[in-house]
Structures are given as C-alpha cells and as structure tokens.
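> All I have is the shape, not the residue letters:
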C-alpha cells in the first residue's frame, strides 16, 4: 500500500484542516472540551480511548495550538487541557458537522443528542453561509480564488 502524502502543505485550507484536526479522535477530543472536559482521565473515560492514542492526539493538539496545558486550579499536581482561541474557533466546524449528522445520520424515531442554547433551552438555528450583504449562499454562488496570506 502506497504511503499517503501529507496535505499539510496543500494550497487548500480544507485539506490542511482535515490533515491537522480532521482525524476522528482529534475532533472527538475537541467536542468533549466544548462540554468542559479538561482532564486526561475525563477524556479517556468519556471517549473510551486507549491512553497512548489519547496522549498522542492531545500532544498534537497542544503542539498545533488548539489546547494549552495548565495546572489544575486546586493546587494538585494534575494539569488540564484548556482550549485556546484557536481551539474555541473550531466550534462552528463541530456545530456544522453536528447539524449535518442530525439531519442525515439518524432514522426517524432514533434517539440522538441535540445542542440547545443555555438561556432559552431551545435548539440552535442551523448554520448558514452568508455573503457580506447577508444573503444565504449555496455552493454555486461561490468560487475559490488564490491569495497570499497577509
């Protein structure tokens, strides 16, 4: 089997993102962090993930800047994984995947979780892609353009 080429140097932001955080355990760890999970043992318990795999994924996520490691506030020797601004900005990606899954991955009558607003206790609105004028955009309404990052 041929070794796959890394997408980390691709011109495509989707390719680089998938290569970096798109691996399933990375996304599930980030999802848990959005539910205020911070300790290694909590990630392991919630995900049922082998310690070595969890450790390697957390190391990757720390190395790329999604998490930072901080001492636990109780003064113990433990530390916790805290989402950085970069990590918190993954939230809309996770929500988009969640909403797509809610719509297409469950049969009628099948139990699944939904995300609700803490204040209203109502389901959140579906994410939409909008133009700078506020119009809803579909794939045919957009195109890719090469630019140099400032």
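In hand now; what should we look at? In this text, all values refer to a predicted model and were calculated from it rather than measured experimentally.
> can we go C-alpha only for contacts and neighbour counts from here?
OK.
> Okay, buried residues for stretch 27-37 please.
Within stretch 27-37, the residues scored as buried using 16 or more other Cα atoms under 10 Å are 27, 28, 29, 30, 31, 32, 33, 34, 37.
> Ignore what I typed, I meant stretch 76-96.
Quick answer for stretch 76-96 (16+ other Cα under 10 Å): 79, 80, 81, 82, 83, 87, 90, 94, 95.
> here comes the other one, which I'd like you to weigh against the first:
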C-alpha cells in the first residue's frame, strides 16, 4: 500500500505534472515523438524498454491527451502515436531538460546530440525564465503562493 496523494488532490502543478510525465519512459517517449517516431516498434527499438512498460506508458499518455492514436500513414494495420497540441506544449520542458543536461552532464567536447533550429541550423538559445519586464528572472525573485 502506498501513501501517495491522489494527483487530483495535489495543489502543486509540478507534482501533478511529474505524476503524469515525470518517469523516465514517459519523457523519453515524448522526446522520441518530437523526433518523429510514431510506431510502437520504433519506440521500443529506440528505448530498449520492455513491451509491457512501453504499452502502459503509451496508454497513459493517450489517456492524458498528450498522444493520440491514428491509423498508420502507410495504410498498414498498425496504429501510430502522434503528439497532440497538449503534447506539443511539453516542448519547453523537454528542451529545458536537454539544456540542463548539456550544461551539467557532458564534459567539454564530449559527443552529444544537439537541438538546432531547422531554418538556420544554429543551436537553440538557452531558455531563461523572464520577469514581467522582460528581464531574466532568478529563483530568489519568484515565489510560490500556496492556496489556503
């Protein structure tokens, strides 16, 4: 038995988000969907995850409206998983994780994938939270107001 809260009782948006997409497999499925993967077999090959785990995470992402299923584009009997608008709105989260990892988890010159703008081929600029005046917002300049 677990003492975890029911996600709908949680007042923290971070906790609700992590409950839905915070495990390794869900985030990597979303990452791969951004990279154009659509089929179960492609996700499995990329992630090297057990079929039952992949099936469960895909089901949860579809139920949450992050992915949708559609008939395969080649007319085969397979279905494809595509990001919905809700799923596409996770792009800043995936990008922020990528940029944090680039900064702290790779040695200088170490090989890694890189996010670039398709139009220019240039690296995507580092994301920074902005204050209402447009300046960079530091953690000590923001606070969480909890409901009473």
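Noted; the coordinates are in hand. Bear in mind that the values here come from a model prediction, so they are computed numbers and not experimental data.
> Of the buried residues of stretch 27-37 of structure 1, which is the nearest to residue 44 of structure 1?
residue 29 (9.3 Å; Cα to Cα).
> Not counting its neighbours along the chain, what's nearest the closest one?
Nearest residue to residue 29 of structure 1 in three dimensions, chain neighbours excluded: residue 43, at 6.8 Å (Cα to Cα, 6 or more residues apart in numbering).
> hey, where'd the helices end up in structure 1?
13-21, 24-34, 40-47, 51-63, 85-88, 91-104 (DSSP state H).
> Check the mean deviation of the first one from structure 2.
Read that as helix 13-21 of structure 1. Its aligned residues in structure 2 lie a mean 0.6 Å from helix 13-21 of structure 1 after superposition (mean Cα distance after the TM-score superposition for structure 1).
> same check, this time on the second one
Taken against structure 2, helix 24-34 of structure 1 registers an average deviation of 0.3 Å after superposition, with mean Cα distance after the TM-score superposition for structure 1.
> For residue 29 of structure 1, give its distance to residue 56 of structure 1.
12 Å (Cα to Cα, to the nearest Å).
> what's the answer for residue 99 of structure 1, then?
With Cα to Cα as the criterion, residue 99 of structure 1 and residue 56 of structure 1 are 28 Å apart.
> These two: which is more packed in?
Neighbour count, other Cα atoms under 10 Å: between residue 99 of structure 1 and residue 56, residue 99 has more, with 17 against 12.
> Now for the nearest residue to that one once chain neighbours are set aside, how many residues are close by?
Spatial nearest neighbour of residue 99 of structure 1, chain neighbours left out: residue 126 (6.8 Å); criterion: Cα to Cα, 6+ apart. The tally of other residues near residue 126 of structure 1 (other Cα under 10 Å) stands at 10.
> Please report how far residue 126 of structure 1 lies from residue 27 of structure 1.
Taking Cα to Cα, one finds residue 126 of structure 1 at 20 Å from residue 27 of structure 1.
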